[in-house]
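Enquirer: Predicted model and sequence below, questions to follow.
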Amino acid sequence: MTSSVRAENAAFSALIPALAPPPSNQALAEIPDPGRKLLALRSYIRMGTRLASRWSWTDAEIAAFQGSPEQLALQAEIDAVSAHFADANPGYEIYVHATVRSLDTQIKRWNANDSVGTAAAELLAAFEDRFGSEDGQPGAIDPAALKTWLTRFKLSRRPNLAAPGLTLHGRASAIDFQIMKDGRIVAGANSKQIDTVWRAEKWDEKLKASMDAAGPSFTGPLTSPDEPWHYNYKPKPVAKEDAVASTLPEAVRTPADPPPVASPPVPLPIPAQVPLPLPRPRYP
């Protein structure tokens, strides 16, 4: 059964939104290829109750992040790692594109990525074998059975992209660090360079050294899939009182010295009591 035939099949199309956990419905609607759509749905189902908390920020949330104390803290740590790397590797520098990755961008990449296409074709073929009918159209598929099958199905090779909405790049919680020399990327976020550049020239070790020295909130690199340039960012939580204080004007956060406390009055000395002479008795 071809993708075009399946895409036109109402029964198959109805299954997707019926199984899509919120808020993934909109993203799935923007993935036209059935195999890629099914592959994304598999990720959303497997994410379970964590889906909503992992979902990428909205445009409004991304705008609110810009210039916030959290964004400035992230940038300060990136700058510290970059400075350490430049000192340790003269002539080379780190390039970071720290912009939060929007959901639209993630969907576009998902719809065009080759590794996603390969995994989608494998999943779609397995789906046809498991749920296809004799006439080449999917029969009456039990949504619960499909959900269980998608949850348990294992790909022979994972795509190198997270399903749209699930990447930590969509929440400013992951950063890709690339190596640059003379304005040119020499070790980029490219899976084809992992063995030939990143490991052959030991950029993975050199970047890790700078992370350990100057990036306390970064963990990594990512190992599944293998991305030596990818580090997750998880700063220590700010205490509630500190978070409130950071939003206040400086004059409020740092009050003036309190007025000196007046010393208690020094008691005046009490003069000694001089005994008065007793009246002399008068006799008759």
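Expert: Okay, I see it. Residues are numbered from 1 along each chain as shown.

Enquirer: contacts and neighbour counts: CA atoms only from here.
Expert: OK.

Enquirer: okay, now Ala64: neighbour count?
Expert: By other Cα atoms under 10 Å, the residues close to Ala64 number 11.

Enquirer: Below is structure B, check it against A:
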Amino acid sequence: MTEIWQKTGRQWRLALCTMMIAAALAAGPSCTPSFASAPASLEDVLTAIAPPPSAEALVLIPDRGRKLLALRSYVRSGAALAQRWSWTDAEIKAFAGSPGEQALLAEVNAVKAHFNDANPGHELYVHGTTRSLDEQIAKWNSNESVGAAAAEMEAAFTAAFGEAGAVPDPKKLAQWLRGYQPSKRPNLAAPGMTLHGRASAIDFQVMKDGRIYAGANGKQVESIWRAEGWDQKLKASITAAGPSFVGPLANPDEPWHYDYHPKADASLATAD
């Protein structure tokens, strides 16, 4: 009962704050209320300016820097966010075993077979076709590169709006988020935004002796993927057997990541 009450209270508070801030944004700067006296916290403001459907994901990111970093991506995407948002559990379940998944798996298996034949002693490994939103949030909350970028962004936020506890004007905050350019980029897309969440991207990893040898790990890009040529070997197998795969992802630099488009179109490759 307590959990239900907490969830209901959170949703009510989010809805109220969203309506209040939306009205302020629509009214313009001269009519924006003073949040020093309004019943709104920084958490309320951050959540309320998040474009749908990202607000519910945002509240599951407890660290302020990581929350700001995710919100930056959400705000910059704006109305287009809903079009690439990760599938719900029901949509993931519906995809499992569907003709779409069968076609994807057939192409993945063709790439794996070509790679394994061309590289004796090594084999490709793929961990699933869809990454749930819960999994994305968990990775975002623990990833080191996200933490480094988040710390930088939190420092910039404090410099722009004041110490912890300050509640900035929502319109100014949204503008700041759109313009902020981090020098440290995380190697993960913000939760809900990765194409892995819609079965439209695959991470290919190289295994040796039953263990991951060249994995989806930014620290291995130069030392293993490029130094030993696995990026080119994977690319050769993609070219030979994976006509629907586009990539690899260049920004961030992930030689293991390929977007999946049944009708391959290089213009569809995406980056934040």
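Expert: Perfect, thanks for sending it. No experiment lies behind these values; they were computed from the predicted model shown.

Enquirer: what TM-score do we get after superposing?
Expert: Taking TM-score structural alignment, normalised by the length of structure 2 as the basis, the two superposed chains have a TM-score of 0.80; 226 aligned residues with a Cα RMSD of 1.5 Å.

Enquirer: roughly how far apart are the most centrally placed residue in structure 1 and Ala243 of structure 1?
Expert: If you average the C-alpha coordinates of structure 1 and look for the closest C-alpha using Cα atoms, centre = their mean, you land on Ser173, 2.3 Å from that point. Counting by Cα to Cα, to the nearest Å, the gap from Ser173 of structure 1 to Ala243 of structure 1 is 19 Å.

Enquirer: from memory the residue nearest to the centre of structure 1 sits against Pro235, does it?
Expert: No: with contact defined as Cα atoms under 8 Å, Ser173 of structure 1 does not reach Pro235; the gap is 9.1 Å.

Enquirer: Does Trp140 of structure 2 lie in a helix or a strand, and which?
Expert: Take DSSP states H and E as the rule and Trp140 of structure 2 turns out to sit in helix 133-142.

Enquirer: Next: Glu123 of structure 2.
Expert: Here Glu123 of structure 2, judged by DSSP H and E, is contained in strand 122-125.

Enquirer: In structure 1, which residue range corresponds to that strand?
Expert: Per the alignment by TM-score structural alignment, strand 122-125 of structure 2 matches residues 92-95 in structure 1.

Enquirer: Check which residues of the matching stretch are buried.
Expert: Neighbour-count burial for stretch 92-95 of structure 1, with 16 or more other Cα atoms under 10 Å as criterion, is recorded at Tyr92, Glu93, Ile94, Tyr95.

Enquirer: From these, pick the one nearest Asp59 of structure 1.
Expert: Relative to Asp59 of structure 1, the closest of those is Tyr95; by Cα to Cα it sits at 24.3 Å.

Enquirer: so what's the residue nearest to the centre of structure 1 up against?
Expert: If you count contacts by Cα atoms under 8 Å, 6 or more residues apart in numbering, Ser173 of structure 1 has them with Asn232, Tyr233, Lys234.

Enquirer: With Thr219 of structure 1 instead?
Expert: Residues touching Thr219 of structure 1, when contacts are defined by Cα under 8 Å, 6+ apart, comprise Tyr231, Asn232, Tyr233, Lys234.

Enquirer: Excluding chain neighbours, what is closest to the last one?
Expert: Setting aside the residues directly before and after it, Lys234 of structure 1 is nearest to Ser217 in space (Cα to Cα, 6 or more residues apart in numbering), at 5.3 Å.

Enquirer: Any idea how many residues pack against the aligned partner of the one you found in structure 2?
Expert: Per TM-score structural alignment, the equivalent position to Ser217 of structure 1 in structure 2 is Ser244. Per other Cα under 10 Å, the neighbour tally for Ser244 of structure 2 reads 19.

Enquirer: so how far is Pro262 of structure 2 from Ser244 of structure 2?
Expert: Taking Cα to Cα as the measure, Ser244 of structure 2 and Pro262 of structure 2 are separated by 5 Å.

Enquirer: Show me what Met180 of structure 1 lines up with in structure 2.
Expert: In structure 2, the residue matched to Met180 of structure 1 (TM-score structural alignment) is Met207.

Enquirer: ok, average deviation of the strand or helix carrying that match from structure 1?
Expert: Remark: Met207 of structure 2 resides in strand 205-208, with elements defined by DSSP H and E. Compared with structure 1 after fitting, strand 205-208 of structure 2 deviates on average by 1.2 Å (mean Cα distance after the TM-score superposition for structure 1).

Enquirer: so which strand or helix has the nearest residue to Phe65 of structure 1 once chain neighbours are set aside?
Expert: Spatial nearest neighbour of Phe65 of structure 1, excluding adjacent residues (Cα to Cα, 6+ apart): Gln71 at 6.1 Å. Assessed by DSSP H and E, Gln71 of structure 1 sits inside helix 69-88.

Enquirer: elements contacting that helix?
Expert: Contact partners of helix 69-88 of structure 1 among helices and strands, from 3 or more Cα pairs under 8 Å, 6 or more residues apart in numbering; DSSP states H and E: strand 93-96, helix 203-214.
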